[in-house]
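Participant: okay, structure incoming, though there's no sequence with it:
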């Protein structure tokens, strides 16, 4: 179970990193196909393991982060993203869900091309374009009205008759491949920013402070939907509504297909999977929507997606390359992971030079050798992944890959767990690789966080032999820190101060910081609820641990085994002399706690007296569940300064709300 949690945590970290580069910097470092598949993999894992879902998971929010340089626009209705299918089986599962929801109704589907662009909302008041905004987080977008005015394919005034007093059009802003190529050539000549793909160029162009720059980029637009269509309710199908938009002068892509047959849908998909390379704009799949508006309403939405629509994504290409070497990496808990390095290849504009081989079994399954020619795929399987080798193309220089018997870092004998299919180094802090990662973990954000003491500084302290275990950090002096490059008197003083602050922590954070194999934040929280002190936990029996709800035999054994090792007990006892645990608020405020027990709480805005993570930790201790989205099931909204759309949603749903000052009354 912990291996699943670790996989979920690693997926989240990757996705959040990719989102930062994609949305904040307009510099994607992976293909959309890889991002989509990683997100779908995370969604699938969380669906099967709901106990690991956190409010800050990428699956629990819609769209992108907002950029501060634009004013914000609250959407009249949420701009939800689409669920994805990556193969025919995934699409058929979507159809099966639809049939269950509409029972005996005959369902026609409207198939459209999925334009790889920037989702925008256009508001027309009495036929005049008055506002344009990006999707943003789905509820609040960036106001880009001035820039959209410069896009020639978007009409400023609608033509024709019976135009609604208010109309919201939704669609994609994109750049033609030919214009993208010209832009990069010009930028290269002028030594300006080079864009990695047309979607990236369109995003950068649309988010210009100077609308003249946007105007020069020749952006395009296709409509694919609407937020409201007031006064036109008599138009009963999605297709007919798109045709009405076209009649009013709003561009709609002509490649639309209506059918009730999954075979015809799949043929439409295959047709454009081949044609996409010959079209002058990027498409990354097709979108299939229930055509009947009445059935759409009946089928409804979930928190992230309309249930009546799905994006059927194209798979990325498979490319042949030569395997050059395999390195064996040592993780924080000692797990040995083989990583394949091959001649660099490009898939969907992304350079790939390595792929995880996961474990010893993967090498043996393929009978993989150095200098073998391998096929690498992205999307549709684990990404990136070696899916097979080409034996007849491999030459006589092939060398068998031998999984090491000893740790590549510290030289200690490796132990193989055939049941878990893992090979581990059990040297712990005696192994430099584990030491670095363990110390990074010990002082990470949800453990004993020390502001200013990041992985780079910790690694330098280890190399200079100033620290070898967590206890050494509490003995550090200013002069020790000043031995590290770029750390002067001011910074060393600040770090020593934050180290002192970290001495005050919670039992849960301390347990998590120890890095016990298979003990993540959730298990640490359960242990802190069960045991009043570290001493009680250290002396717990295997049977006691197994009887804790949510802790099975494997995790119980890992905890028991950790404290049965004398060097671990000695380290914990030393640390307990330096660390003070905060009073258990759950017991200290027994009466006030009752207010929060079992409540589903959403936070919004900026808090002055507490950080958001502090408030979350306190409320979780009080028995609350922290959610990321407001819904009818939300019990309480706590808001700070500069609150966003969640506040208005909660007010509309008549959800109980308190501000930061009112919250403090419960916490004092």
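Facilitator: Happy to help now that I have it. From a predicted model like this one, the values you see are computed outputs, not experimental measurements. Numbering: from 1, shown residues only.
Participant: C-alpha only now, for contacts and for neighbours.
Facilitator: Will do.
Participant: can you tell me the SS state at residue 154?
Facilitator: Classification of residue 154 using DSSP: H, G, I helix; E, B strand; the rest coil returns coil.
Participant: that one against residue 248, yeah?
Facilitator: No - the criterion here is C-alpha atoms under 8 Å, and residue 154 misses it with residue 248 at 11.2 Å.
Participant: settle it for me: which of those two has more neighbours?
Facilitator: Between residue 154 and residue 248, residue 154 has the larger neighbour count (other C-alpha atoms under 10 Å), namely 21 against 18.
Participant: give the contact list for the more buried one.
Facilitator: Going by C-alpha atoms under 8 Å, 6 or more residues apart in numbering, residue 154 touches 148, 220, 221, 250, 251.
Participant: now those residues as CSV including secondary structure and distance to residue 391?
Facilitator: Shown next, in CSV, are those (DSSP: H, G, I helix; E, B strand; the rest coil; distance: C-alpha to C-alpha, whole Å):
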residue, secondary structure, distance to residue 391
148, helix, 54
220, strand, 47
221, strand, 48
250, coil, 54
251, coil, 51
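Participant: from residue 320, how far off is the closest residue to residue 473 other than its chain neighbours?
Facilitator: Excluding the flanking residues, the one nearest residue 473 by C-alpha to C-alpha, 6 or more residues apart in numbering is residue 467, at 6.5 Å. Using C-alpha to C-alpha, to the nearest Å, one obtains 45 Å as the distance from residue 467 to residue 320.
Participant: next up, a second structure to put side by side with the first:
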């Protein structure tokens, strides 16, 4: 018993030290896999020997579910998309008077989105956005941020339970101010969002209180069932939130047409560097709450809102080659490999070319000189090629006739105006099988830690796994043989696979990797059908009647159930799905 207690103490202190390096020093010294292994071992020992538990360290940033999903917003960089957005809105609302289509425009702050829950005007919980469904509980830290009111002013209209959503930003962001926050002067946060994120995740709330964080609310919701919206319009909601003593960014405007939206965009673009904090565009939303509800939301984004971003930094580089990668659904994605180039402080070497239509539209050729950028300051993107720099080495892109993984004949798939190359071999194609297994074990699916790309690839190459349920028949010796890993880690992987057998229905649906079925859609389906057997008997009509499920998604579910029924039944016989 003494040795067990000492082991628990050692793991606890080790994890606490790694947390300190990661969240405060920003200099992690171990991989995510090593951290997860130590955390799982501690959790296992604490479950087996609860009397030896040390006061939990994991409660600092425990994940909790959002009352309403925090969806992301669709983004664009060009006027054409904005004009199409306006056209779609007006087509959907053509039964309404033209004057009723009014937009509320706000600046898009580059910071960390948070959700604040107030009960009778008192702040009781603060969550980060996280993945939109679950966020980290940072209540102890938001309580010490001066810009966030702990108690709201009550003018008689304050709801009993109110959720406010907003953005935390680092005021006057820049290297000079951030130098004070680090003992390592060369170790700055790379972006304003990282600065805000690092500040809110401090283990010591007194450190958070010393950071120059500002908070700006962008929406609010009355939570109790049956309660009406705060107001009939978004701009009126913001004005009401201001009356309760909550900061709202003053740069907002209602626009009666898309031309006024463009004028607001141009005005903000001119003053963006004088605001004292970083922004990356404007958010355009339908002002009418009634219209917002009529348009609804897609799997990830509201259909009534869009972010019109400012242009990203662009750099010129040389495209060396284009390779075709087979994805989980069988679609081949062309990947451009180019000379390394630094864009917005990040070195990028490759970017997706999406599909055949994209290559033809940009007239991209092998060995071209291209312009690249980071879309949304995150995703590498090829913007265009420069034909005048073409040489004798520049050649037309040769599209493959056979799958580079299983060598079966490829077919062309047409989706709207896009042409894709498609491998029809399914799980018989090694690349599709590997990608499918990678999705199956991922964090938001079966959540099997430590089973990464390299191990999955080797298991498939050795023929030890032919489908997802084959993972549950693996032995420790299989991992040792295929992945050349030690006995202890092999046993841990077998244990983690076994521990993943009890799973909610929503996560199981998502783990199947059905086309167009994301986590939010899977959650809606699970809430409607309750059991797997009920889902297997569903038809397209009943599925399409579920919120967040359109006809295309419903068709994909029915097709998957019909073609993969054996796999689903085999998994159901192994797993405890609830």
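Facilitator: Looks like it came in fine. Here the structure is a predicted model, which means the values were calculated and not measured.
Participant: re earlier: which one of the contacts of residue 154 of structure 1 is nearest to residue 127 of structure 1?
Facilitator: Distance to residue 127 of structure 1 across the contacts of residue 154 of structure 1 (C-alpha to C-alpha) is lowest for residue 250, with 11.2 Å.
Participant: which residue of structure 2 sits opposite that closest one in the alignment?
Facilitator: In structure 2, the residue paired with residue 250 of structure 1 according to TM-score structural alignment is residue 246.
Participant: do the same with residue 281 of structure 1
Facilitator: Per TM-score structural alignment, residue 281 of structure 1 is aligned with residue 277.
Participant: does its match count as helix, strand or coil?
Facilitator: coil.
Participant: dump the residue contacts of it.
Facilitator: Applying C-alpha under 8 Å, 6+ apart, the residues near residue 277 of structure 2 are 109, 169, 170, 171, 172, 173.
Participant: Throw those residues into CSV and include secondary structure, thanks.
Facilitator: Formatted as CSV, the contacts of residue 277 of structure 2 follow (three-state DSSP):
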residue, secondary structure
109, strand
169, strand
170, strand
171, coil
172, coil
173, coil
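Participant: quick check, nearest of the residues you listed to residue 565 of structure 2?
Facilitator: Distance to residue 565 of structure 2 across these (C-alpha to C-alpha) is lowest for residue 109, with 46.5 Å.
Participant: skipping adjacent residues, who's closest to the closest one in space?
Facilitator: Residue 109 of structure 2's closest residue in space is residue 279 (C-alpha to C-alpha, 6+ apart), at 4.4 Å.
Participant: was I right about the one you found contacting residue 108?
Facilitator: Yes - taking contacts as C-alpha under 8 Å, residue 279 of structure 2 lies within contact range of residue 108: 5.6 Å.
Participant: number of residues surrounding the closest residue in space to residue 396 of structure 2 that isn't next to it in sequence?
Facilitator: Spatial nearest neighbour of residue 396 of structure 2, chain neighbours left out: residue 365 (5.0 Å); criterion: C-alpha to C-alpha, 6+ apart. Burial measure for residue 365 of structure 2: 23 neighbouring residues, criterion other C-alpha under 10 Å.
Participant: contacting residues for residue 365 of structure 2?
Facilitator: Per C-alpha under 8 Å, 6+ apart, neighbours of residue 365 of structure 2: 394, 395, 396, 397.
Participant: tell me the spacing between the second one and residue 363 of structure 2.
Facilitator: Spatial separation of residue 395 of structure 2 from residue 363 of structure 2 under the definition C-alpha to C-alpha is 11 Å.
Participant: which position in structure 2 pairs with residue 456 of structure 1?
Facilitator: In structure 2, residue 456 of structure 1 lands on residue 454 (TM-score structural alignment).
Participant: give me the helices and strands touching the helix or strand harbouring its match, please.
Facilitator: According to DSSP states H and E, residue 454 of structure 2 maps onto helix 453-461. Here helix 453-461 of structure 2 touches helix 430-440, helix 476-483, going by 3 or more C-alpha pairs under 8 Å, 6 or more residues apart in numbering; DSSP states H and E.
Participant: can you redo those as a markdown table with distance to residue 210 of structure 2 and mean neighbour count?
Facilitator: A markdown table is the format used below for those (distance: least, C-alpha to C-alpha, whole Å; neighbours: other C-alpha atoms under 10 Å):
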| stretch | distance to residue 210 of structure 2 | mean neighbour count |
| --- | --- | --- |
| helix 430-440 | 41 | 23 |
| helix 476-483 | 48 | 18 |
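Participant: pipe these into TSV and attach distance to residue 48 of structure 2 per row.
Facilitator: Shown next, in TSV, are these (distance: least, C-alpha to C-alpha, whole Å):
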stretch	distance to residue 48 of structure 2
helix 430-440	28
helix 476-483	22
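Participant: out of the ones you listed, which comes closest to residue 559 of structure 2?
Facilitator: helix 430-440 (16.8 Å).
Participant: how much does that closest one stray from structure 1?
Facilitator: Mean deviation of helix 430-440 of structure 2 relative to structure 1 after superposition (mean C-alpha distance after the TM-score superposition for structure 1): 5.8 Å.
Participant: from the chain's centre, how far out does that helix sit?
Facilitator: The chain centroid and the centroid of helix 430-440 of structure 2 are separated by 20 Å under C-alpha atoms, centre = their mean, to the nearest Å.
Participant: break down the stretch 301-450 of structure 1 into its strands, ranges please.
Facilitator: 309-313, 318-330, 336-347, 350-356, 369-370, 373-377, 385-389, 399-400, 415-417, 422-424 (DSSP state E, counting those that start in this stretch).
Participant: of all the ones you listed, which one is nearest residue 505 of structure 1?
Facilitator: Relative to residue 505 of structure 1, the nearest member of those by C-alpha to C-alpha is strand 318-330, separated by 29.2 Å.
Participant: for the closest one, buried residues please.
Facilitator: Buried residues in strand 318-330 of structure 1, counted by 16 or more other C-alpha atoms under 10 Å: 318, 320, 321, 322, 323, 324, 325, 326, 328, 329, 330.
Participant: show me what that strand is packed against.
Facilitator: Using 3+ C-alpha pairs under 8 Å, 6+ apart, the elements in contact with strand 318-330 of structure 1 are strand 336-347, strand 369-370, strand 373-377.
Participant: quick one: closest of these to residue 244 of structure 1.
Facilitator: strand 336-347 (38.8 Å).
Participant: which outside residues touch that closest one?
Facilitator: So strand 336-347 of structure 1 is contacted by 31, 316-319, 321-331, 351-360, 378, 422-425 (C-alpha under 8 Å, 6+ apart).
Participant: 7 Å - rerun?
Facilitator: 317, 321-330, 351-359, 423-424 (C-alpha atoms under 7 Å, 6 or more residues apart in numbering).
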